[in-house]
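S.K.: From the sequence below, what's the structure:
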Amino acid sequence: MNTTTRTTGRILWVSLRAMALFTVLLGIVYPLVMTLIGQGMLPSQANGSVVRTADGRVVGSALIGQSFTDRAGDPLPQYFQPRPSAAGENGYDAASSSGSNLGPNNPKLVGAIQARKDQVAAFDQVPADRVPPDAVTASSSGLDPDISPAYAQIQIDRVARARGLSPDVVRSLVSQHTSGRDLGYLGEPRVNVLELNVALDAWKG
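M.R.: Predicted coordinates for the structure are as follows:
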């Protein structure tokens, strides 16, 4: 009986020491080391890829899309517009990240795509056949922060007119905020809408 008690006590003591050791290592040391590495090597990514205006005001994250509309929900012509979003009632709701879950042959989706194509063509004053797929289809997350260079290109003239800028100036900003394929072959070229719009607001000419 005494031997069993001593064995149980020894096991309990070893367990408590192991728990304390791993609590310190995994609960304090490891998170601290990862935080120091992140802040030292990748501070922007470690802090959520926050996007700030020229005066330092936080306007969002480069990783999460947002809409650029007025209070009535109409797109603002002076800003590049993102792709559609099915996240939440009005789109781009980070608390309701999702796609529409509608199949490609669903009449509701087909009708929505055609309606969006007509709207984009009229808004950007381009032929409907120039409207790219990402201008009329939502991403699976509903929070995609990027658009294709093709979608950015058809918006250049409209943004330039609304801001009284030369299309060449706007085109140059689009080029500056266009990212290529990751590692040269992964994914597709893309334009970050929020960063581009912040750069437009900061343009001094």
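
S.K.: Every contact and neighbour count from this point should use C-alpha atoms.
M.R.: Fine.

S.K.: Distance of Arg181 relative to Pro82?
M.R.: 19 Å (C-alpha to C-alpha, to the nearest Å).

S.K.: quick one: which of these two has more around it?
M.R.: Pro82 (28 against 11; other C-alpha atoms under 10 Å).

S.K.: ok, that one touching Val193?
M.R.: Yes - under the criterion of C-alpha atoms under 8 Å, Pro82 makes contact with Val193 at 6.3 Å.

S.K.: quick one, what contacts the nearest residue to Ala62 once chain neighbours are set aside?
M.R.: Excluding the flanking residues, the one nearest Ala62 by C-alpha to C-alpha, 6 or more residues apart in numbering is Ser49, at 5.6 Å. Shown in contact with Ser49 (C-alpha atoms under 8 Å, 6 or more residues apart in numbering): Ser61, Ala62, Leu63.

S.K.: Spit out the contact partners of the last one.
M.R.: Yep, that's Leu63 we're talking about. Counting by C-alpha under 8 Å, 6+ apart, Leu63 touches Gly48, Ser49, Asp144, Pro145.

S.K.: The helix or strand hosting Ile156: which residues count as buried?
M.R.: Element membership for Ile156, per DSSP states H and E: helix 149-163. Counting neighbours by 16 or more other C-alpha atoms under 10 Å, one finds that the buried residues in helix 149-163 are Pro149, Ala150, Tyr151, Ala152, Gln153, Ile154, Gln155, Ile156, Asp157, Arg158, Val159, Ala160.

S.K.: Please generate a structure for the following sequence too, so the two can be compared:
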Amino acid sequence: MRFPAWLRVHLAAVRALLVLTAVLGVAYPLAVFAAGRLPGLDGHADGSLVTSSGRTVGSELIGQSFTGADGEPLGRYFQSRPSAGDYDPAASGASNLGPEDVVDTLPDPALAAAGEEDENAAQSLLTQVCERSKAVGEFNGVSGARPFCTPGGAGAVLAVFGHRTPDGTVPHPTRVVSVNEAQGAVKAPFVASYKGVKVDLARFGEDYAKGLIVPVRGDAPADPAVPPDAVTASGSGLDPHISPAYADLQVTRVAETRGVPAARVERLVQQNTTGRALGFMGEPTVNVLKLNLALDRAYPSR
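M.R.: As a prediction, the model looks like this:
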């Protein structure tokens, strides 16, 4: 029986739909699933989960925090690098702040006095780095000082007002404000004067956009004790690794907390350090979760 041309076209489309559904909708997914069940691949297919004492404690591929019930970092564990998404896989991403983001949006002091959070307030990338560096330094017993940061952990940035010359400078300022240090939050600005002009603390609600923004380097060492990955989040916010430098920074604190010689903890760091891929790509890294599990096995905290 010969069908009309228009019907043959529709029947061909139906046959193609059935064949493609069977191949791409059934056979291919089953083949991929079966391949993921092969020995050596099943763990990767399931998310590279890590278990300890019969329970899942995390993934080799996703960073996590090592904090107590109060949210404070636990001294007996190595700490991960910061996360812009609070280590939430559903909120993976970066802050999208760039190197020129150096001026904070100050919180409303009235809300702060009432114990409320100002949703419009925002820290600049510079202040985030400075605050983290200060905290990491204090936690590990080293200096958290770094260039362009105030001793209090804010971005050391001035707004300089006055006549600008053609080269964009203000040789004779009439007013200078430390834009990231608010009145009431600190007692005095990080620097008392700039080019002979007294430096004022910032006031909530004032617009300093017309001033010349001048980051002040300060006298911090060019190579800070706190490494970059301790104060900056990764692009995904979920990096499970830290640099050997950041791991080394934490060795003394972890060893003292657990009551073991630092050399033994350093040995565990070396055992959990992965070299460059293929010997030349990337940088050596330390998987924080694996290192902390190795610590718990070798030197249980008292």
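
S.K.: one step back: quickly list what's touching both of Pro82 and Val193 of structure 1.
M.R.: What both Pro82 of structure 1 and Val193 touch, as defined by C-alpha under 8 Å, 6+ apart, is the set Gly65, Pro145, Asp146, Ile147.

S.K.: after the longest helix along structure 1, next one along is what?
M.R.: Under DSSP state H, the helix in structure 1 containing the largest number of residues is helix 2-24. Under the assignment DSSP H and E, the closest C-terminal helix or strand after helix 2-24 of structure 1 is helix 30-41.

S.K.: Which strands or helices does that following helix pack on?
M.R.: Helix 30-41 of structure 1 makes packing contacts with helix 43-46 when contacts are defined by 3 or more C-alpha pairs under 8 Å, 6 or more residues apart in numbering; DSSP states H and E.

S.K.: quick one: buried residues of the helix it packs on?
M.R.: Neighbour counts using 16+ other C-alpha under 10 Å place Ala46 of helix 43-46 of structure 1 among the buried residues.

S.K.: once aligned to structure 2, how far is that helix on average?
M.R.: Compared with structure 2 after fitting, helix 43-46 of structure 1 deviates on average by 1.4 Å (mean C-alpha distance after the TM-score superposition for structure 1).

S.K.: Look at whichever residue in structure 2 pairs up with Arg83 of structure 1 and tell me its secondary structure.
M.R.: In structure 2, Arg83 of structure 1 lines up with Arg81, judged by TM-score structural alignment. Classification of Arg81 of structure 2 by DSSP: H, G, I helix; E, B strand; the rest coil places it in coil.

S.K.: circling back: widest-spaced pair of the shared contacts of Pro82 and Val193 of structure 1?
M.R.: Gly65 and Ile147 (9.9 Å; C-alpha to C-alpha).

S.K.: joint contacts of the two?
M.R.: Overlap of the contact sets of Gly65 of structure 1 and Ile147 (by C-alpha under 8 Å, 6+ apart) consists of Pro82, Val193.

S.K.: Export the buried residues of helix 149-163 of structure 1 as a markdown table, with columns for distance to Val29 of structure 1.
M.R.: Formatted as a markdown table, those follow (distance: C-alpha to C-alpha, whole Å):
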| residue | distance to Val29 of structure 1 |
| --- | --- |
| Pro149 | 44 |
| Ala150 | 47 |
| Tyr151 | 46 |
| Ala152 | 45 |
| Gln153 | 49 |
| Ile154 | 51 |
| Gln155 | 49 |
| Ile156 | 50 |
| Asp157 | 53 |
| Arg158 | 53 |
| Val159 | 50 |
| Ala160 | 52 |
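
S.K.: What subset of the contacts of Leu63 of structure 1 is buried?
M.R.: Asp144, Pro145.

S.K.: ok, the contacts of Leu63 of structure 1 in structure 2, which still hold?
M.R.: Among those, the contacts conserved in structure 2 (both residues aligned by TM-score structural alignment, their matches' C-alpha atoms under 8 Å) are Gly48, Ser49, Asp144, Pro145.

S.K.: Dump those residues to a markdown table, plus secondary structure and distance to Gly40 of structure 1.
M.R.: Compiled in a markdown table, these are given as follows (DSSP: H, G, I helix; E, B strand; the rest coil; distance: C-alpha to C-alpha, whole Å):
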| residue | secondary structure | distance to Gly40 of structure 1 |
| --- | --- | --- |
| Gly48 | coil | 14 |
| Ser49 | coil | 14 |
| Asp144 | coil | 27 |
| Pro145 | coil | 26 |
